[in-house]
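*Asks:* Just to be clear, the model below is a prediction. Sequence and coordinates:
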Amino acid sequence: MTSDARNPRACLLGTGRALPAAQENAAPSDAPPADGAPSEASAGRGRRRAAAGETTSDLAARAARAALDAAGLGPRDLGMIILATSSGDAPMPATAVYVQQKLGAELIPSFDLSASLTGFLYGLSVANQFVTAGTLRHVLVIGADLLSRRVDPRDRAAAALFGDGAGAVVVGPAAGDGRGILSVSLRADGKKADVLQVPGGGSAEPLTQERLADRRHALRVNHAELRRAVEERLGVQALAAIEAAGLTPADLDWVIPHHADAHLAGLLAERLGCPTQRVFGALDAAGASAGSVAMALDEGLRDGRIQPGHRVLLCALGGGLTWGGAVVRV
């Protein structure tokens, strides 16, 4: 939360997004069905997949350039780059340094942040603190994932849920007109770490031929537990973020969750007591993990549905488990 939600000191100066050029089916047609698969209406048919040779840093850099252009700034105006991702270009170094290189930014701090689908909100919170404190003037926050390369193709439900994409914002000083980051409220529950995870490839399970054969390097999802967590946690945290901003649900113009799912939209609308029409569903952004919320925000701003001065709730839940909400006046 900012020190004074009614007088924010950091705001979103520009937004951007990037999608792969290719568009493919959510799962191979010959893959076996999986328990807990989402309905066809909400599974994200036509989810975009990165082309061969396309990397997370490629999409992140494209989204970043769009956000910088919207802010009227250049890479050399940045004081920091924060990249939220669970599918970086490599285990080491941080993918953010590749983004820094591709943008041609100065020798500024550039690092990755891992909080699954909630990563963008975690990054937004970090940027907000730096700008609000006056330590930095402009911070680039990117959420980007290529989870199509983490998914086990035998898990049709996961393949349907997760795709590729990147969204970015430039955070800078607020103008004193009431627009800005009004609150950020975050949570995590490590006791639920196995609900959404990639178990192999780290220090606990270095990859071996046996673990590769068992696909321990692929994304594993407990779909029933993940759905239950979303239903139990997301609305509660959304209300916490709204209260921290000094607002009520009636004050919101839009609600942007991490997935364009009709069931999730209905649950959030019911919990917040708002019309489902105010729950923003951007199908291209759905399933892009850390990129989803930022991509949907950019889409709404660029197509005119989200207008300057609108109050927007951003909310997400992902592996960790992590979840959170943020209220911004754009």
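*Replies:* Here it is on my side, so go on.

*Asks:* Going by C-alpha atoms from here, please, whenever you check contacts or count neighbours.
*Replies:* Fine.

*Asks:* what's the burial count for the residue nearest to Glu231 when sequence neighbours are not counted?
*Replies:* Among residues not flanking Glu231 along the chain, Leu267 sits closest, at 7.1 Å (CA to CA, 6 or more residues apart in numbering). Leu267: 17 surrounding residues under other CA atoms under 10 Å.

*Asks:* before we move on, what about Ala213?
*Replies:* 10.

*Asks:* quick one, what contacts Lys110?
*Replies:* You called it Lys, but residue 110 is Ser. 80-83, 94, 96-97, 100 (CA atoms under 8 Å, 6 or more residues apart in numbering).

*Asks:* returning to that earlier point: and the one helix or strand the residue nearest to Glu231 maps to, what does it pack against?
*Replies:* Here Leu267 sits within helix 262-272, counting by DSSP states H and E. Secondary-structure packing of helix 262-272 (3 or more CA pairs under 8 Å, 6 or more residues apart in numbering; DSSP states H and E): helix 235-244.

*Asks:* Pull the most distant pair out of the contacts of Ser110.
*Replies:* Within the contacts of Ser110, Met80 and Ala94 form the most distant pair, 13.6 Å apart (CA to CA).

*Asks:* who's more crowded, these two?
*Replies:* Taking other CA under 10 Å, Met80 and Ala94 do not tie; Met80 has more neighbours (24 against 18).

*Asks:* my guess is the more buried one contacts Ile142, does it?
*Replies:* No. Using CA atoms under 8 Å, Met80 is not in contact with Ile142; the gap is 11.1 Å.

*Asks:* For the next helix or strand after the helix holding Leu267, buried residues please.
*Replies:* Next in sequence after helix 262-272, counting helices and strands by DSSP H and E, comes helix 292-303. Buried residues in helix 292-303, counted by 16 or more other CA atoms under 10 Å: 292-301.

*Asks:* this is the other structure I want to compare:
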Amino acid sequence: MTIYAKIIGTGSYLPPKRITNDELAAILAKQGVETSDEWIRTRSGILARHYADEGVQSSDLGVKAAEKALEMAKCQANDIDMIILATSTPDFFGGFPSTACMVQKKLGVTSNCAAFDVQAVCSGFLYALSVADSFIRAGVYKKVLVVGAETYSRIVDYNDRTTCVLFGDGAGAVVLSASDEPGIMATALHADGNYGDILSLPGKLSNGVVEGKAFVYMDGKAVFKLAVTWMDKVGLEAMGKAGLKNTDIDWMIPHQANLRIMQSSARKLDIPDEKIIVTVDQHGNTSAASIPLAIDTGVRDGRIKPGQNILLAAIGGGLTWGAVVAKM
């Protein structure tokens, strides 16, 4: 019997503090940085983003999303065999101990559960999903919790309007279960460190001191060009592995970074705009959390239905990029 990894529960969480474009523009104006709702909206499609309160960590957001996913899956926390958490904003510097272990602790999961982080920036959730799929298909684990959780509001430079207006905080999660019904049908992952300097967090730790500015840096034009090209190619690769065509895809759920990138990528795949799940307008770029946030939104509002095929695609710092095709 073929074993599949099937999504049986989804969850998401956005911290209560919602900052609209106008509110952010007013905050930035006080420190001499000019922007506006129109400038942000026309370039990114973002209308608002959410910020975690001081003292709230990525694991706290991840736990909230995980609890909702577990509830939908009708699972108890101790039913989970493994937790894989994707983040670029871990609770502790260097991810030591891992944020996944903090989620394990806060959920009250026993030590029979394995837990670790994955760092592939905005592609992190797809990398984590692929790892979970491999463990389940190999028969090693039966239930895996995959989480994307980020607090990007702490690593953006609020003097740089090209990046600070784009990012927000949030978390999303899915519960994968071993199943004899098709679930994740294909994955495709890639990376190229030669492009690492166009999207990075350049600060370095030396003898306990951070050298340089530990803020997100992005060459927007270069990232845009590569994102549209590579998300198209990796999407075709994953669909080919799954034996599907673009017409077989019910929903494309790209990384929610920029509406223009999302629409351009879908257009190259000949997937119409009405088949794209878009949530970037409400929470901005939440990096590894963005795809599970969008999946949960589509499931809970009834657009994504059992038996439908979804295409997930992302590009992130590294550079990393990937795609996953799954039957819900």
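*Replies:* Right, received. Where do you want to start? What you are looking at is a predicted structure, and each value in this text was computed from that prediction instead of being measured.

*Asks:* re the thing from before, and which of the contacts of Ser110 of the first structure is nearest to Ala115 of the first structure?
*Replies:* The closest of the contacts of Ser110 of the first structure, once distances to Ala115 of the first structure are taken by CA to CA, is Leu83, at 10.7 Å.

*Asks:* What's the closest one aligned with over in the second structure?
*Replies:* Using TM-score structural alignment, the equivalent of Leu83 of the first structure in the second structure is Leu85.

*Asks:* With the first structure overlaid, how far apart is the helix or strand harbouring its match on average?
*Replies:* Using DSSP H and E, Leu85 of the second structure falls within strand 82-86. Here the mean offset of strand 82-86 of the second structure against the first structure after fitting is 0.6 Å, by mean CA distance after the TM-score superposition for the first structure.

*Asks:* Can you give the contact residues for that strand?
*Replies:* With CA under 8 Å, 6+ apart, strand 82-86 of the second structure has contacts from 99-100, 104, 113-121, 124-125, 128, 132, 141, 143-149, 288-289.

*Asks:* For Asn207 of the second structure, the count of nearby residues, please.
*Replies:* 6.

*Asks:* how much space between it and Thr89 of the second structure?
*Replies:* 21 Å (CA to CA, to the nearest Å).

*Asks:* ok, now which ones touch the residue minimising distance to the centre of the second structure?
*Replies:* By CA atoms, centre = their mean, the second structure has its centre lying nearest to Ala288, at 2.6 Å. Neighbouring residues of Ala288 of the second structure by CA under 8 Å, 6+ apart: 86-88, 121-125, 148-150.

*Asks:* Would you write a ChimeraX line that selects the buried entries of those residues?
*Replies:* This is how ChimeraX selects the buried members of these, with burial counted by 16+ other CA under 10 Å:
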select :86,87,88,121,122,123,124,125,148,149,150
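
*Asks:* Which of the contacts of Ala288 of the second structure sits closest to Lys74 of the second structure?
*Replies:* Nearest to Lys74 of the second structure among these is Gly148, at 20.2 Å by CA to CA.

*Asks:* The first structure: which residue goes with that closest one?
*Replies:* Aligned partner of Gly148 of the second structure by TM-score structural alignment: Gly143.

*Asks:* Spit out the contact partners of its match.
*Replies:* Taking CA under 8 Å, 6+ apart as the definition, contacts of Gly143 of the first structure comprise 60, 83-85, 119-120, 166-168, 289-292, 294.

*Asks:* Would you format these as CSV with distance to Asp155 of the first structure included?
*Replies:* Shown next, in CSV, are the contacts of Gly143 of the first structure (distance: CA to CA, whole Å):
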residue, distance to Asp155 of the first structure
Ala60, 27
Leu83, 27
Ala84, 25
Thr85, 21
Gly119, 24
Phe120, 26
Ala166, 23
Gly167, 26
Ala168, 29
Ser289, 17
Ala290, 20
Gly291, 22
Ser292, 21
Ala294, 26
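
*Asks:* Could you double-check that Trp230 of the second structure lies in contact with Leu319?
*Replies:* No. Assessed by CA under 8 Å, Trp230 of the second structure is found out of contact with Leu319, at 10.6 Å.

*Asks:* which bit of the second structure covers the helix holding Leu267 of the first structure?
*Replies:* Aligning helix 262-272 of the first structure against the second structure (TM-score structural alignment) gives residues 259-269.

*Asks:* Repeat that for stretch 155-163 of the first structure.
*Replies:* Aligned using TM-score structural alignment, stretch 155-163 of the first structure spans residues 160-168 in the second structure.

*Asks:* if I pick the aligned residue in the second structure for Tyr122 of the first structure, what's in contact with it?
*Replies:* Aligned by TM-score structural alignment, Tyr122 of the first structure pairs with Tyr127 of the second structure. Neighbouring residues of Tyr127 of the second structure by CA under 8 Å, 6+ apart: 118, 120, 189, 322.

*Asks:* With Ser290 of the second structure instead?
*Replies:* 122, 148, 170-172, 255-257, 280.

*Asks:* Tell me which of those you also see in the first structure.
*Replies:* Retained in the first structure (both residues aligned by TM-score structural alignment, their matches' CA atoms under 8 Å) from the contacts of Ser290 of the second structure: 122, 148, 170-172, 255-256.
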